[in-house]
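In: Prediction below, plus the sequence it came from.
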Amino acid sequence: MSLPGVFLKAVEALIPRERLFDDPLSTLAFGTDASFYRLIPKLVVRVESEHEVVELLKLANAERVPVTFRAAGTSLSGQAISDSVLIVLGDHWNGRDVRNGGAQIRLQPGVIGANANAVLAPLGRKIGPDPASINAAKIGGIVANNSSGMCCGTAQNSYKTLAGLRLVLADGTVVDSEDPASVAAFEHSHADLLEQLAQLGRETRANTALADKIRHKYRLKNTTGFSLNALVDFDQPLDILTHLMVGSEGTLAFVSAVTYDTVPEHPHKATALIVFPDVETCCRAVPVLKQQPVSAVELLDRRSMRSVQNMPGLPEWVKDLSATACALLIESRAATQTLLHEQLASINTSIVGFPVEKKVDFSEDPLVYNQLWRIRKDTFPAVGAVRKIGTTAIIEDVTFPVEKLADGVNRLIQLFEKHHYDEGILFGHALEGNLHFVFTQGFDDPAQVARYEAFMHDVTQLVAVEYGGALKAEHGTGRNMAPFVELEWGSDAYQLMWRIKRLLDPNGILNPDVILSEDPRIHLKNLKPLPAADEIVDKCIECGFCEPVCPSNGLTLTPRQRIVIWRDIQAKKRAGIDTTDLERAYEYHGLDTCAATGLCAQRCPVGINTGDLVRKLRGVDAHRQGTATWLAEHFATAMKGARFTLTAANGARKLLGAPLLAKTSASLRKLSGERLPQWTPALPQAVKPIAYTPASEDARPRVVYLAACVSRAMGPAFSDSEQTPLIDKTRALLEKAGYQVVFPEELDNLCCGQPFASKGYAEQGERKKQELLAALAKASRGGLDPIYCDTSPCTLRLVQDLGDSRLDIYDPVKFIREHLLDRLDITPQDTPVAVHVTCSTQHLGEAQTLIDIARRCATDVVIPEGIHCCGFAGDKGFSQPELNAHALRSLKDAVRVCTEGISTSRTCEIGLSSHSGIDYHALVYLVDRVSHARA
């Protein structure tokens, strides 16, 4: 059924067309969240203000149009998808207000959880909820799902730490519990609603059996159904209303802002891994540990440990554990190291009587405890990575009363065996009796769906009926458990939930079939296919963890969405469906605007680099093999051409003036169909070729200086405060530190091959790389001398797959840290400096080192939040400048206190300078300015 014309017309008058999406590519891309369901919305609306939400809800309510709200789309139970109207948060929901020295924080729903914690970290505080998805999940979803995690338990979740809420009801009414005027107006306009809520509270508290059941259920971790504890915990109707919103999954209202009471983030911590001989012993230790000063106790069954036992860094003995072994990962945190040590002694004493098969003692070493936590965090992706192509990895979470945890673990394992889920694993938050279980499931044949249905029937009977537990502990009810809410809660509580729903959403427009559904088979409908697409991405579980670091997120597609669309294209082709239009749209949205820097792989639980797929697909369309080969063989000529072009552009600037040239260039680009690059004031001037001079025989240590092709062609912009070319500045700094600088022979003909590989010409790229490595081997006397490469993307390409090579290749950050800082005296400058950590610097593992060097050179260092990749991506800043502009849209405000920025890639610096209002330079400019040769 199509959307009403009256509704569509009104929406188009309210929302700019560029924020409305109804084309097949966009609706399919947004029709996916982290769950195993898919619904294709008829319309996607990107909202940028509360006013827009208010007006949209008024329109939807009047026309009975269902709407669903979406923040990050990391939800696992189908809460963030719709076959009607999907309302997606845009950029302008990122506000945060730290109060009372960090004791409270007010957040808009678009703030990523980890970013909220980053703001609070200097104050020794954090928000209570700590979901595993906190680096991607946004506050709107964290509140709407009452997400918890490994440490927050039931005491520090959104419900328990809620200090205030601003929300928009289904009729478009706004109420802010922290604004007396707003509350007064709401009490006047919605007096009847508030009285009905108060009456529901009185009835519930008077029903002793129901009230006791509610209190029992929320002694456990529980996100099944609405937060009925609001009706017994509070008697004031506004308090009831705000706490009902927590965990309501967008079915009762839109959360416009939330204020949290924050919790301490203790700086000292230690982690241990203790393996017990069996499940019973392991689970008997949990109640004992619950009385100890522990911040987290994670259970891992033998299957889950087996899934990660080959992970680098794990003890070899993990492979030899007994078949019945069961482990606890234990963490303790404290404000001081002395207190931490007292806590560890108490914890160890408490469990000294339990038999132990193996253990890793408590360690405060970050390398050790981070490795131990990786065991826990990698279990889910480990199952996802080995699943059969076409199946999906499903993660469920249930709660057993802690005293029945051992029985619950064993009974779930028996259900795995009964239904032949041989790959299934169990792990979870043992202190709360909260177990996650992961298994793989195909939905492409009725027999598989029937197997899943039978399994879920047994699970729900076991957890909800036999043990009185919770079917959803922290992932939210969604549409996955909606048919089983009454089974868990009973008729009285279930009908109470429906009364709440109909009171707050009388027309049923808010996220229908989520939490409450009249369809007993809704959990078996709209199951998402995961068809084979390409071996590079077939392991994708569509979790969305990659999205925050993608520069095209919000412009075209994210890595997750690129995979979703490519999967659909391949499935349609196999089915004989014409994909011409979809592939044409994918060319720009999927390929042209992908920076292909691979940051997505760092966030991906199964390590997928979507950029590898993009490069492969570009290679299929790379039809200019002859041209690429000619350029590879005549690279010095290409370098001359690049310098000539830059010289000509600078000449035009002198002739026309910068403003007129910029305007003319923009017009020419438009006339060319966006094929011509656009001139900007940050465009470099040409650099003169390096005059090769043989190394001299003196006592100084030698360093081979590999000036990247961009450094050899591109000098400073005409308006830059620094007019010394990078090559000269770098040589001067190296010589200041006492090095003799040596250049490879025939440098202008050398290239790492990145420009070829990124455009799909892998063969030519590899040829140039090997040619360069051979030249570097000669220049470094077979690897005797270190090699300094002045551009981090080139360094990254060269150090990958070096094999048995003896070459010692450094990017600027690593070389400065290991070879220059001890040779220089540094006096830090007071002028603030902005730091951009390039994608390649992150891949090289030098991100923190770059920041540390900057802080050694300047007393005030600014690291803009949310800018992970600048989007310039080699030459995309010229060919697709909108990608660079979009990725850096928040940069200017973030660096307004700075007069200079630093980075490690000349092309990135062009884009950064264009969109920041300040000049960005290579790191060596800063180091050279504040340093003197050590006597």
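Out: That came in fine, so what should we check first?

In: C-alpha only now, for contacts and for neighbours.
Out: Noted.

In: what are the ranges of the helices in the stretch 701-850 of the chain?
Out: 709-713, 726-736, 754-757, 762-779, 792-799, 812-815, 839-843, 847-857 (DSSP state H, counting those that start in this stretch).

In: Just list what the first one packs against, helices and strands only.
Out: So the one you mean is helix 709-713. Counting contacts by 3 or more Cα pairs under 8 Å, 6 or more residues apart in numbering; DSSP states H and E, helix 709-713 packs against helix 635-656, helix 726-736, helix 906-916.

In: residues in contact with the residue lying closest to Leu613 once chain neighbours are set aside?
Out: Leaving aside its sequence neighbours, Leu613 sits nearest to Ile536 (Cα to Cα, 6 or more residues apart in numbering; 6.2 Å). Listed by Cα atoms under 8 Å, 6 or more residues apart in numbering, the contact set of Ile536 reads 608-610, 612-613.

In: So which of those are in helices?
Out: 610, 612-613 (DSSP state H).

In: Secondary structure element holding the residue lying farthest from the centre of the chain?
Out: Within the chain, Glu697 marks the point farthest from the mean C-alpha position, 52.0 Å out by Cα atoms, centre = their mean. In the assignment (DSSP states H and E), Glu697 maps to no helix and no strand.

In: That one and Tyr788: what is the separation?
Out: The gap separating Glu697 from Tyr788 is 20 Å, by Cα to Cα, to the nearest Å.

In: swap in Ala717?
Out: 24 Å.

In: A further structure is provided below for comparison with the first:
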Amino acid sequence: MYPITDTYRALVHELAEFIPSTRLLTDELSRLALGTDASFYRLVPQLVVRVESEREVQQVLHSCARRGLPVTFRAAGTSLSGQAVTDSVLIQLGNGWNGHQLLGDGAAIRLQPGVIGARANSILAPLQRKIGPDPASINACMIGGIAANNASGMCCGTAENSYNTLLELRLIFADGTLLDTADAASVAAFRESHAELLEQLRQLGEQTRANQPLAERIRHKYRLKNTTGYGINALVDFEDPLEILKHLMIGSEGTLGFISAITYRTVPDYPDKAAALIHFPDIHTACTATTLLKETPVSAVELLDRASLRSVQHMPGMPDDLAELPEGATALLVDVRGADDGQLEQNIQYICRTLADIPVLRPLEFTRDPATYDSYWNVRKGTFPAVGANRVIGTTVIIEDVAFPLERLAEGVLDLQELLHKHGYHEAILFGHALEGNLHFVFTQSFNDPAEVARYSAFMEELAQLVAVDYGGSLKAEHGTGRNMAPYVELEWGSEAYALMKRIKQLFDPACLLNPDVLISDNPKVHVENLKPLPEANPIVDNCIECGFCEAVCPSRRLTLSPRQRIVIWRELQRRRQQGASAESIRALEQGWQYQGLDTCALDGLCSTRCPVGINTGNLVRDLRGKQNRNLQNRAQWLARRFAGISKAARLALKLASTGRSLLGDKGMAGSMALARKAGLSVGHWRPGLPAAAPALPRQRLFGPANGSLPADTVIYWPSCMNRVLGSDRNASDQRPVYQVVLSLLEKAGYRVLIPDNIHSLCCGMPFQSKGLFEVADGKRNEVLEATRQLAGDQHLAVITDASACNLRMQECSNERLQFYEAADFIHRHALPRLEIQPADERIALHLTCSTTMGGNSQSLLGLAKACAREVVTPASVTCCGFGGDRGFQVPELNTCALQDLRGEVQGCSAGYSNNRTCEIGLGEHSGLQYQSILYLVDRVSSTPRL
């Protein structure tokens, strides 16, 4: 257990005077979950404070300073070296740090620290600009972490990292002082209040520049990528102490202050691009080619050794020739871009001429084909996940990044490979950003016994000597020093430069309360202490490496737990059970687990789309729900056999609800249902957007299996149970149920429609699957499959449903006879050419449902919307609406949390559209717009073409 001490309880009591108690997290589950980052370290904070403003940060710093309590700042927690863990106070960004401001027509952008890197680029994309840093975690990491770690990436090199594209900063220092370097008044006040600090920095800079050997060593070291220690290149690059201060903050890993906003100079984002995956006979030849490519207009050059290529060669979608490469072969992935097609071609030819005399195993050929281009990059991106997916359960994945001088890269690679093999890391792979001499190496490591820890420690000692001393390279090129390299900063830099760094820390943080033991440390063993356990917990999630890439798309991440955090808590529960922990210890986690871990998971599966090893945490939740619901199997079977009656009863309930609303209003209905829940009745929460009941399907006109051969253009339509029950919004101008709209469109397009005659009893099984009742769920799905088979006979037919969630369940049943489609996808792919479209002169909002994304149909839905409206807005903040089937009625706060930014993003839109009815209920409530199926818009703007 990780109890909270009286000192921290007193701190909580004080902080509660100005921060709501709901954002002062002291329960063990929250502290354990939120205190986990992507590194292999485990420290559990005594207190997690979710701050929503600069004022709150200042107050927390003041309160902690008075008590001498350390604080650590936390953004996305994707750091790999232990920068964002603490056993004291963790200051976590709340929901209010997502602001941005475009400056100079996109030449610069001001960003708050909670903005995800990819979001910044999506804001800049229409202007063909982007931020310079491009870390591999850009879809998950936040601007605060990018700046605090001086993260770079595959294309930015050193020229376009945070240090070199920084314009201004807004900072909070250890003493609570706020400085905005873009505000003249703020700067003037700071120059007066902190004159001594600025004078000390001025003197340090002057002394460093005057110390010729030291200054030259610093300049030499920063020819390479280097994030080891503080960015003391600021002392030689600038004379103004304010500029020195600003640039020291970059890469300081939260040890000098809190970055509350940063202004970047943006860089061009050229749309025309090409890539070549060039195979060389050996590492020496590849490195010779890299040296030549340094002087060419390349965007990126990624080196992959034979082991890294071997790790991905059997994965789907990889180039066919990887498996045929000889031992020792090395590849360079060369990316080239241009402002237009002509410049791109010119750049390609220049590169080809440069490499003309270099031996290659395959003819050099660049591709512009998007699919092939993506497959080349998937080779590079798949290496790290490949090691993670195949590791022994209980081991962790270590990914380190070093930099060798480019002219010695080949021998550095060979020596590093030899060192890894010497210490038994035979599965290790090497890849990296070749132009910078920057290599990542990945291997698996167990920390379960002292011998394994000793092996790792011995390897690190020799690695530090090899890279930092023998080659004069960087022990940390772009991942930040963290805890893992803190003991070796002095070895790399020497005592004189290290003394400078310690002086800088003392100037900014004399009490050493900001993220202690990170970046520099007096503890020579800090890198092998507080190591994270990774016990066997469940085969569904045992491969999780806790990187946090999943979190950005999770609808519950700002309410309870993210997928990573669910796995962390489940692992800890299993660890305690396996080790025979006390009942009290287990109960401490179980108390909150039901709500935070299980009840508030939307089961959308989007986490799997971002997970390097493809884990769908929703499957873990379904599995655990199923074990809880074992006693419901018989009841579920009873309901499944009577599904037609259940659907009829649901429609009746909606009619009664509509009557109740007319008598009591929404507030009265909400109160009545709340009283019913208190009385123990199993009812959900009232939703103001709850629609009326759908009218019954007109059986006599729509049903009937065909006899004999079916005519051309016949399709099977299977109206989903949700749209057979839920009618249109009560305020909608078009009151037709969705099934009538589908039939209208299919008729316009010239299709004959068949509907199973047992439609009222059919369901894809999703309601049962979400509760872990897999046998019942599969039984219902098989009923749909059998009904459509009977209609199709031996002919090949399209089977259409009108809900994306239901289609996701059925899509995997597609075969040579039956092809399952969601209605909007079918209309876009097949019916749209048969229709005459007069696009609406409107700006509309489009919600891409999680099931649409998971089914691979997002572009189809987007294409349909763009064909029918002048402008289409897809809110960047919403990946899943969080309605989650019945979750929207049982835990409506999940839906509220997931859509909290929606209203601001859809301003100026005339209406909202989607393709899943329950999603539309929540979207309408939280946007101020009326949301309907996209099919209503298509039907409104379409007609049968004139002959």
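Out: Perfect, I can see it now. Predicted model, so just to flag it, every value in this text is computed and none were measured.

In: distance of the counterpart of the residue nearest to Leu613 of the first structure in the second structure from Ile567 of the second structure?
Out: By TM-score structural alignment, Ile536 of the first structure lines up with Ile540 in the second structure. Using Cα to Cα, one obtains 10 Å as the distance from Ile540 of the second structure to Ile567 of the second structure.

In: okay, and the common contacts of these two?
Out: What both Ile540 of the second structure and Ile567 touch, as defined by Cα under 8 Å, 6+ apart, is the set Thr617.

In: picking up where we left off before, what secondary structure does the residue nearest to Leu613 of the first structure sit in?
Out: What DSSP: H, G, I helix; E, B strand; the rest coil gives for Ile536 of the first structure is coil.

In: And Leu179 of the second structure, by the same measure?
Out: Leu179 of the second structure ends up strand, using three-state DSSP.

In: check contacts around it.
Out: 169-172, 186-187, 190.

In: can I get these in JSON lines with distance to Val413 of the second structure?
Out: Output for the contacts of Leu179 of the second structure, formatted as JSON lines (distance: Cα to Cα, whole Å):
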{"residue": "Leu169", "distance to Val413 of the second structure": "38"}
{"residue": "Arg170", "distance to Val413 of the second structure": "40"}
{"residue": "Leu171", "distance to Val413 of the second structure": "40"}
{"residue": "Ile172", "distance to Val413 of the second structure": "41"}
{"residue": "Ser186", "distance to Val413 of the second structure": "49"}
{"residue": "Val187", "distance to Val413 of the second structure": "47"}
{"residue": "Phe190", "distance to Val413 of the second structure": "47"}
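
In: quick one: which of these is most hemmed in?
Out: Leu169 (24 neighbours; other Cα atoms under 10 Å).

In: Confirm that that residue sits in a helix.
Out: No - using three-state DSSP, the assignment for Leu169 of the second structure is strand, not a helix.

In: Quick one: map it onto the first structure.
Out: Checking TM-score structural alignment: Leu169 of the second structure goes with Leu165.

In: Quick check: its match vs Arg906 of the first structure, distance?
Out: When Leu165 of the first structure is compared with Arg906 of the first structure (using Cα to Cα), they lie 46 Å apart.

In: Can you get me a residue count around the aligned residue in the second structure for Leu776 of the first structure?
Out: Aligned against the second structure by TM-score structural alignment, Leu776 of the first structure finds its counterpart in Thr788. Here the count is done by other Cα under 10 Å, and Thr788 of the second structure has 22 residues near it.

In: Do I have it right that Thr788 of the second structure meets Ala706?
Out: No - between Thr788 of the second structure and Ala706 there is no contact under Cα atoms under 8 Å: 11.6 Å.

In: where do the strands sit along the stretch 251-400 of the first structure?
Out: 253-261, 263-264, 268-276, 296-301, 326-334, 358-363, 392-399 (DSSP state E, counting those that start in this stretch).

In: Kindly reformat those strands as JSON lines containing mean neighbour count.
Out: Formatted as JSON lines, the strands of the stretch 251-400 of the first structure follow (neighbours: other Cα atoms under 10 Å):
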{"stretch": "strand 253-261", "mean neighbour count": "25"}
{"stretch": "strand 263-264", "mean neighbour count": "18"}
{"stretch": "strand 268-276", "mean neighbour count": "23"}
{"stretch": "strand 296-301", "mean neighbour count": "26"}
{"stretch": "strand 326-334", "mean neighbour count": "25"}
{"stretch": "strand 358-363", "mean neighbour count": "17"}
{"stretch": "strand 392-399", "mean neighbour count": "24"}
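
In: Out of those strands, which gets nearest to Ile425 of the first structure?
Out: strand 296-301 (7.0 Å; Cα to Cα).

In: Check the mean deviation of the closest one from the second structure.
Out: By mean Cα distance after the TM-score superposition for the first structure, the fitted strand 296-301 of the first structure averages 0.3 Å away from its aligned residues in the second structure.

In: So which other helices or strands are in contact with that strand?
Out: helix 279-290, strand 326-334, strand 425-429.

In: give me that answer again for 7 Å
Out: Here strand 296-301 of the first structure touches strand 326-334, strand 425-429, going by 3 or more Cα pairs under 7 Å, 6 or more residues apart in numbering; DSSP states H and E.

In: Which of the ones you listed sits closest to Val286 of the first structure?
Out: Using Cα to Cα, the nearest of these to Val286 of the first structure is strand 326-334, at 8.6 Å.

In: Can you tell me what sits against the closest one?
Out: The list of residues contacting strand 326-334 of the first structure from outside it, by Cα atoms under 7 Å, 6 or more residues apart in numbering, reads 266-279, 282, 293-302, 340.

In: if we can go back for a sec, who touches the match of Leu169 of the second structure in this structure?
Out: Counted by Cα under 7 Å, 6+ apart, Leu165 of the first structure has contacts 176-177, 242, 257-259.

In: before we move on, what about Phe431 of the second structure?
Out: 302-305, 308, 439-441.

In: equivalent range in the first structure for stretch 44-53 of the second structure?
Out: Taking TM-score structural alignment, stretch 44-53 of the second structure hits residues 40-49 over in the first structure.

In: So what does Gly201 of the first structure match up with in the second structure?
Out: Per TM-score structural alignment, Gly201 of the first structure is aligned with Gly205.

In: Where does its match sit: helix, strand or coil?
Out: Gly205 of the second structure is classified as helix under three-state DSSP.

In: my guess is it meets Asp237, correct?
Out: No - counting by Cα atoms under 7 Å, Gly205 of the second structure does not reach Asp237; the two are 8.8 Å apart.

In: So which of the two has more stuff around it?
Out: Gly205 (24 against 15).

In: wouldn't Thr579 of the first structure be in contact with Ile569 here?
Out: Yes - using Cα under 7 Å, Thr579 of the first structure makes contact with Ile569 at a distance of 6.3 Å.
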